[in-house]
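**Student:** Pasted the sequence and its predicted model underneath.
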Amino acid sequence: GLYRSSGVYCTQCEADGFRRITYFLDRPDVMSVYTVRLEAVKAEAPVLLANGNLVASGELPGGERHFAVWHDPHPKPAYLFAIVGGRLDHIRQPYVTAEGRKVELAVYVEPGKAGRAGWALDSLVRCMRWDERVFGRNYDLDVFNVVAVSDFNMGAMENKGLNIFNDKYVLADPLTASDGDYISIEAIIAHEYFHNWTGNRITCRDWFQLCLKEGLTVFRDQEFSSDERSRPVKRISDVRTLRSTQFSEDAGPLAHPVRPRAYKEINNFYTPTVYEKGAEVIRMLKVLTGDDAFARGMDLYFERCDGTAATIEEFLDCFIETSGQDLTHFARWYEQAGTPTVVASGHYDAAAGSYTLELAQSTPPTPGQEEKAPVVIPVALGLVGKTGDLPLNSISPALKAGGVVVLDQPSLNLTFTGLSEAPTPSLLRGFSAPVRLELDLGDAELLRLFTADSDSFNRWQAFQTVATRALVRAGKSGNLSELAEKARELAAALADFLAGPAMADPAFAAQVLRLPSAADIAREIGKDVDPDAVFAAHRALSRAIGAALAEPLSALQAQLRQHGPYSPAAGPAGQRALRNEALGLLALALPVEASALAQARYAEADNLTDRLAALAAMTLIPGEAREALIGRFAELYADEPLVLDKWLMAQALIPEAGTLDRVKALMASPAFSLGNPNRVRALIGGFSANLTQFNRADGAGYGFIAGIVTELDRANPQVASRLLGAFKTWRMLEPGRRDLARSALRMVAATPGLSRDVSDIAARSLA
């Protein structure tokens, strides 16, 4: 609804906030043309904004009050209504669309922050040009306003012509924003702008179609970021996020389809499944139909559905027409929950010069869906020989253009011919489908893919798979001795990589250097997980690889040292990413030497990225030097709450027994406020992501989060319910922790007066 925070009036109407402002048919399929008149005391709210174009403004009699009239000629649902009023600074820039429309772009921020709004405005210009070029979409009003406020539950909101953001996704300068912040701002500014067509001009018939606007728009912002930066790195980053958030959601009690059939609380509907898996469904559609038919399908969708409240079926119909394909079974991706598993095995017949590949799929039961039908899985593949890709010769109708095999049955066999050597299959290139893949390849074959595969994603994936296998074995058994040999193999492969192709794309090299996280390994084990054993295995392998690579990792510190002014561009950001990833491994392997490097890095840094890298490295090295650096960081950024959020999170993630007490002490510090969503996400959300300390064997971590959830629920149910999502994987824990987590959830569920937001998550988690 309408609220006031830090002196600024603001609205948030999605999904059903408009009914808190006035009586209305508050449904997404009720689309209206709005004219809004705002009046306010000029001294308190000199800026008055609403959707659409400004058609009149001026002073009211007496001179103390003024007014503004805004008209939006485009019909829209009530959830896109927005007004803002308050004291705000701004920056502006004129823009001319490809169709010749003159548009005034503006970014409004809290007083004194306009100097940090430039990157957001620059990102807006670039994404508008990209949408014109790639999707043929032009902007349709005379103004486009972005407003950034510090107290905002949502990350951002795409209100027509008046996007409202949490200021962490708008404000940036080198000393207060990291490379990751610049990348996030670029992506989220684009996401909200892209909603102008995929969400606003074409909206949803009902909230069950939410993935129609969100999954499609996430796909669009991913493509924009891929074109702006390194496509392989963006794909790896997105898949890391998908696996850590959505795969775990699919594997737990909160699993639901991309288009759920029912919901209790709409605020709990904005999930990784709807957003990230929804985007993967769009990506599969593009792989299946091909670039040309996909582009024509999007054009048809924009033409046919403009100005309407549409459904998934209407969207898919456009691609059926342009591709000529039957997408009936493909639509199962919208109806079935769970992450499919593809099992792959192969056999090479040297005498015949042929290779037979067997693929089989299955999807595990999920709450309310015991039986699963086969889904349509596009498996982009290649066959890799000693020196690179081999030709794909097969008469199987399952093999489509571009090396894509369509697995739409429980199993499939296909044979490739004309092969003079045994190939190594490279499957799911570019991660062509959101599935788990089980391969019958040995580690030596996977490391061959790491060096010879032409697909960057699968090169990264091959190395990750070798590391994951070793960590899963050690995490299950608790036996760390077998990791030593595997560390030598992995380090040797990395040494060759760093000496050769790594510098061609340092950002990709940084991703390769980053091992699968301990949380990734826990998810792979999936049952009776001992977080301490998993963490110990992860720490041992990381330390061993860091020690084996001490010389090249140390050399990177000097080789990648940057001279000249900071730039958030992809090139220098990639170099910093590789240098800082190397520092993290050194901190585990050579703490004394790394401590000196980190402190020097902090002292010489002219940007937040390097300071945060130094802080992160020092959090891995207990002692007085760490605490001193933590203190200096807090003093330097005492007046920068968004930076202190990173300081809070860095401490919440320290994997040590004293971290819970540290977090409780930080809650009492001036840097923290339970009333600010950003502070809560940083400190409390950070702690809930701490594998060993949230999952303490004594249950204190569960009790702490449960207590915060019930306290916060009284003031901010949306943030509280998100925090409770930390328990979504509790069933995979070993029996002792499982019982303790269940008890904490039951305590939350039994709390009198719970909001629908929290009671819904608690009930589904316990079901």
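**Tutor:** The structure has been received and is ready for your questions. Residues are numbered from 1 along each chain as shown.
**Student:** C-alpha from now on. contacts and neighbour counts both.
**Tutor:** OK.
**Student:** So what's the residue count around Glu303?
**Tutor:** 11 (other Cα atoms under 10 Å).
**Student:** what about it, which helix or strand?
**Tutor:** Using DSSP states H and E, Glu303 sits in helix 291-305.
**Student:** what does that helix contact?
**Tutor:** Residues from elsewhere that reach helix 291-305 (Cα atoms under 8 Å, 6 or more residues apart in numbering): 135, 197, 202, 285-286, 315, 318-319, 321-323.
**Student:** so of those residues, which ones are in helices?
**Tutor:** 285-286, 315, 318-319, 321-323 (DSSP state H).
**Student:** among the contacts of helix 291-305, which ones are buried?
**Tutor:** For the contacts of helix 291-305, a burial check counting by 16 or more other Cα atoms under 10 Å picks out 197, 202, 285-286, 315, 318-319, 322-323.
**Student:** Reformat these as JSON lines; add distance to Ser759.
**Tutor:** Below are these laid out as JSON lines (distance: Cα to Cα, whole Å):
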{"residue": "Trp197", "distance to Ser759": "35"}
{"residue": "Ile202", "distance to Ser759": "33"}
{"residue": "Leu285", "distance to Ser759": "36"}
{"residue": "Lys286", "distance to Ser759": "38"}
{"residue": "Phe315", "distance to Ser759": "34"}
{"residue": "Cys318", "distance to Ser759": "40"}
{"residue": "Phe319", "distance to Ser759": "40"}
{"residue": "Thr322", "distance to Ser759": "45"}
{"residue": "Ser323", "distance to Ser759": "45"}
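**Student:** From those, pick the one nearest Ala605.
**Tutor:** Trp197 (41.5 Å; Cα to Cα).
**Student:** sorry, back to before: export the ones in helices among the contacts of helix 291-305 as a markdown table, with columns for distance to Leu390.
**Tutor:** Formatted as a markdown table, those follow (distance: Cα to Cα, whole Å):
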| residue | distance to Leu390 |
| --- | --- |
| Leu285 | 26 |
| Lys286 | 25 |
| Phe315 | 37 |
| Cys318 | 36 |
| Phe319 | 32 |
| Glu321 | 34 |
| Thr322 | 32 |
| Ser323 | 29 |
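**Student:** now the strands for the stretch 251-400 of the chain?
**Tutor:** Counting by DSSP state E, counting those that start in this stretch, one finds strands in the stretch 251-400 of the chain at the ranges 309-310, 341-349, 354-362, 377-384, 389-390, 399-400.
**Student:** To Ala544, which of those lies closest?
**Tutor:** strand 377-384 (30.1 Å).
**Student:** The structure to be compared is supplied as follows:
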Amino acid sequence: MADIQRDNSPDTTAVPHAVHRGDYQPPTFLVDAVALHFELDPAATLVRSRLVMRRNPLARESAGERAAPLRLDGESLTLRSLRLDGEALTADLYRLEPDGALVIPEVPDHFVLEVEVEIAPAANTELSGLYTSGGNYYTQCEAEGFRRITFFPDRPDVMARFTTTIVADRASCPILLSNGNPTEAGDLPGELPGELPGELAAGRHRAVWVDPHPKPCYLFALVAGDLVAVRGRFTTRSGREVALAIWVRRGDEDRCGHAMRSLKESMRWDEEVFGLEYDLDVFNIAALSDFNMGAMENKGLNVFNTKYVLARPDTATDADYQGIETVIAHEYFHNWTGNRVTCRDWFQLSLKEGLTVFRDQEFSADMGSRAVKRLRDVRGLRAAQFPEDAGPMAHPVRPDSYIEIDNFYTPTVYQKGAEVVRMMHTLIGAPAFRKGMDLYFERHDNQAVTIEDFAQAMQDASGIDLSHFKLWYAQAGTPEVTVSDSYDPSTRRYVLTLRQSTPPTPGQPVKRPMPIPVAMGLLDGEGRELPLRLAGENTTPAPGTRVLVLEEAEQRFEFEAVDAPPVPSLLRGYSAPVKLLGMPPERLRFLAAHDTDPFVRWESGQQYATGVMLDLVARHQRDGEAALAAPPDAGLAEAMAATLAGAAADPAFAAEALLLPGENFVADQMPVADPAAIHAVREALRAGLAARLAAPLRDAYDGLADDGPYRIDGASIGRRALRNACLGYLALGPGGVALARAQFDGGRNMTDVLAALAVLADTDSPERTEALAAFHARWRDDPLVLDKWFAIQAMARRPGRAAPDDLADIRALYTHPDFDIRNPNRVRSLAGSFAAGNPDRFHDAGGAGYRFLADVVIALDPLNGQTAARMVTPLGAWRRQAEPRAALMREALARILAVPGLSRGTYEKVSKALA
């Protein structure tokens, strides 16, 4: 019916309504098979779908209605034709709803629905559904983008087998990719009855892809265009040959080697550790820069942000290389934990994301230093998730409601969700966890399931009751664990008392005690491990670590046969995502020097330094600049000197230990933050330590020079990290700027060049201007590297300059010819880096930083609501700021909320922030 010309773009004037987890109902209709046919055109792509559908008997039982109407989700679709069991439907037999859905009131129990729609990929700036970038076609369907491609029950518990035919101009789109295995490909004849008019066939070709595994539509993918492949092969443990390919734009082929190696290592690791083998004949990755996310795990065709694929020593830092390894692994691991077994509804998002983050963390730990990987993951958790737990967007790992599901791709769902899985692993042990994974796949392969299904598999495999543990999925907030202890020399008994509480969060004012695994040890006065025998136990335990479970608001743990007062070492390996309180400074200093657990050693040093900084902030608030004149804390200086002296044993760990806690982390420890005082204190402390430790810092820096070829093994990365940490201190002293400039000029890899540039950007010197100009001239045509140039300037804070001057520079970058608000990477590199990485300037007392971020959100929202919503988060922390900052942040939020036609995601974030 080619005469139908109706666009069903959703009504943006209505107030968005929330979706509630408790309202879940099984889908009314199921889709057994989908045949998709695309005729690609940037302005008018035709999509024909053939859906083999049937009424869901479970839905009929729950709803009590046999004749429920068919409702298919749709958005920004122009309907061209509609046929039910071969018969064309006239306009009186269906309706298009204001939200974009297609409703057919009368359908049989089994039927075939054929739909033709038109979409405009080139006009799709939301980067959700099918869109164009650089002349190529890409899709992003998670979470609800498939409804922008065709009408469909767009929910994860509707799983179907997909066959996809792609037709396109061969000259502009020589590569046609989709999910599954390729089955047909070739030129179209001049006349192809039933598919294309003859005049359109010339110069066109098609490819057919068949995915043998049922999947939800959010895992659908299509990539087409002028791309080149870097190819590889992998032989599975059962002997199947898998063809691997990474598809990039021409000229980027020499930057895919590390990604390909990471993919092969991921495939091998998943077989060895979890017994999981890849299940298709091909595995494709396509990379582009216009992408809202880091990557997407579509079955057999992963779509990646170029940031997590492209790397070469002169263009990528060590952190980039490590990020690529992690994200490649994460998306590949989704093949089983997310694709073969997926989530029943979007409230179960952490079922796939938290579990898969845990898996990628374990993979990266096995590929490098487990200790350093763990503390970096914890640092990331505290930087992103802890503030979320303490703010207006706090939500459980499994949320109870949402307006826009895209807003719940959060650190809580991902990183805290991974910590919840890790706690299960800690409680039941590695062998039982592996048995639980095997049981999970045995029970639920090719199903859409819930968090309860995963926890039940772990419980059944281990025999350990995890029912109370599910509180971690239901309760928001970061628990606080307070420590006190006592020792009785007459009985040789040591009593450790742990108390827990969780602050109120929106919608959850009262919290129940959580089951908290506390991996712990006891040390004697020389730092030696003591045996841990709880009162009443008859065994003779060996010295080392054991796991206590804190389940009540307060619990006492009594240890026998302790000869002298011990020092408790708690939360080894960071066994639970909690805040540990009540450790005296002298104990923290002792643990930082003597603990056998690397995490506790690092954490104790960080907590000691945080205490020093908080004390200085209080004195600065009372006495002003005079408080900063005193020499640095002796204990802190001694600890850093000891770190430098022993750095050769583990340079990567030493590099982490030398870094002072970040300004945002210190702010999170204060009831009301003082960004200016925190910045002043941290910089004064860094300068004092640099002066006191100048000689050992310079010796370490010089001793770590490396003229050999660039290597990305753990030892080489650790040496570069330590050398650049030393440079950060040395740049604060005499000759520091010249030293940084020399490293910038002579740097043989991007890690060293960028570290030097970051140091220079924080100075007000001619070398700063010259280095930034040289970097831009060298890399202005490389989008990923140029993102680094924007980010470094967005995070720079030059001493002695007034805040309005620095903020004027940020605004100038926003109008720079190389800034493109349509590119999410560029927006994140400037506005995101500024708001998250430059707290002193973002929280300028005059509110200019808040106004800038609000301007970005308002300009971006009509183009890309998903990315705009994510930019709102820093403004939501106004409750932690004193007046007038808090009022200025509220004012910025109110200005965003007043914009007509705000996207659902941005509306949700802003309205919750103001609530």
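**Tutor:** Thanks, I have it. Everything numeric in this text was worked out from a predicted model, so none of it was measured.
**Student:** For the residue nearest to the spatial centre of structure 1, which three-state class applies?
**Tutor:** Note on structure 1: the residue nearest the mean C-alpha position is Thr241, at 4.8 Å, using Cα atoms, centre = their mean. Here Thr241 of structure 1 is helix, with the state taken from DSSP: H, G, I helix; E, B strand; the rest coil.
**Student:** what's the counterpart of it in structure 2?
**Tutor:** Thr241 of structure 1 maps onto Gly380 in structure 2 when the alignment is built from TM-score structural alignment.
**Student:** Name all residues that make contact with its match.
**Tutor:** Contacts of Gly380 of structure 2 (Cα under 8 Å, 6+ apart): none.
**Student:** same deal with Tyr608 of structure 2?
**Tutor:** By Cα under 8 Å, 6+ apart, the contact set of Tyr608 of structure 2 is 585, 588-589, 636.
**Student:** which parts of stretch 193-209 of structure 1 are buried?
**Tutor:** For stretch 193-209 of structure 1, a neighbour-count test (16+ other Cα under 10 Å) marks 193-205, 207-209 as buried.
**Student:** Over to stretch 249-261 of structure 1?
**Tutor:** Buried, per 16+ other Cα under 10 Å, within stretch 249-261 of structure 1: 249-260.
**Student:** one step back: return the member of the ones in helices among the contacts of helix 291-305 of structure 1 nearest to Phe152 of structure 1.
**Tutor:** Phe315 (31.8 Å).
**Student:** excluding its backbone neighbours, what's nearest the closest one?
**Tutor:** Of all residues not flanking Phe315 of structure 1 in the chain, Tyr301 sits nearest, at 6.2 Å (Cα to Cα, 6 or more residues apart in numbering).
**Student:** Please dump the buried residues of stretch 249-261 of structure 1 into CSV; it should also carry distance to Val146 of structure 1 for every row.
**Tutor:** Formatted as CSV, those follow (distance: Cα to Cα, whole Å):
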residue, distance to Val146 of structure 1
Glu249, 32
Asp250, 34
Ala251, 37
Gly252, 37
Pro253, 37
Leu254, 34
Ala255, 34
His256, 33
Pro257, 33
Val258, 29
Arg259, 30
Pro260, 31
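**Student:** Among the residues you listed, name the ones in helices.
**Tutor:** Going by DSSP H, the helices hold 249-250 from these.
**Student:** ok, so of the buried residues of stretch 249-261 of structure 1, who is nearest Arg126 of structure 1?
**Tutor:** Set against Arg126 of structure 1, the nearest of these by Cα to Cα is Val258 (30.2 Å).
**Student:** Number of residues surrounding Ala519 of structure 1?
**Tutor:** 18.
**Student:** Find the helix or strand that the counterpart of it in structure 2 is a member of.
**Tutor:** Under the alignment (TM-score structural alignment), Ala519 of structure 1 pairs with Asn664 in structure 2. Element membership for Asn664 of structure 2 (DSSP H and E) is helix 663-668.
**Student:** ok, average deviation of that helix from structure 1?
**Tutor:** Superposing on structure 1 and averaging over aligned pairs (mean Cα distance after the TM-score superposition for structure 1), helix 663-668 of structure 2 comes out at 0.7 Å.
**Student:** Which strands or helices does that helix pack on?
**Tutor:** Contacts defined by 3 or more Cα pairs under 8 Å, 6 or more residues apart in numbering; DSSP states H and E place helix 663-668 of structure 2 against helix 370-389, helix 598-623, helix 675-692.
**Student:** between these, which one is nearest to Tyr710 of structure 2?
**Tutor:** Proximity to Tyr710 of structure 2 (Cα to Cα) singles out helix 370-389 among those, at 20.6 Å.
**Student:** circling back: between all of the buried residues of stretch 193-209 of structure 1, which two are at the greatest distance?
**Tutor:** Tyr193 and Phe208 (22.4 Å).
**Student:** What is the equivalent residue in structure 1 for Ser501 of structure 2?
**Tutor:** Aligned partner of Ser501 of structure 2 by TM-score structural alignment: Ser362.
**Student:** Correction: the previous question concerned Ala831 of structure 2.
**Tutor:** In structure 1, Ala831 of structure 2 lines up with Ile684, judged by TM-score structural alignment.
**Student:** same thing with Ala755 of structure 2?
**Tutor:** Alignment note (TM-score structural alignment): Ala755 of structure 2 maps to Ala613 of structure 1.
**Student:** tally of neighbours for its match?
**Tutor:** Ala613 of structure 1: 22 neighbours (other Cα under 10 Å).
**Student:** host element of it?
**Tutor:** For Ala613 of structure 1, the host element (DSSP H and E) is helix 608-619.
**Student:** what angle sits between the following helix or strand past that helix and helix 608-619?
**Tutor:** Using DSSP H and E, the helix or strand that follows helix 608-619 of structure 1 in sequence is helix 624-636. Put simply, helix 624-636 of structure 1 runs at 150 degrees to helix 608-619, going by axes from the mean of the first three to the mean of the last three Cα atoms, to 10 degrees.
**Student:** residues in structure 2 matched by helix 624-636 of structure 1, start to end?
**Tutor:** On structure 2, the counterpart of helix 624-636 of structure 1 by TM-score structural alignment is residues 766-778.
**Student:** average gap between that stretch and structure 1?
**Tutor:** Superposing on structure 1 and averaging over aligned pairs (mean Cα distance after the TM-score superposition for structure 1), stretch 766-778 of structure 2 comes out at 1.2 Å.
**Student:** all helices in the stretch 551-700 of structure 1, in order from the N-terminus.
**Tutor:** Per DSSP state H, counting those that start in this stretch, the stretch 551-700 of structure 1 carries helices over the ranges 570-589, 591-604, 608-619, 624-636, 641-652, 659-667, 677-680, 686-688, 691-694, 700-713.
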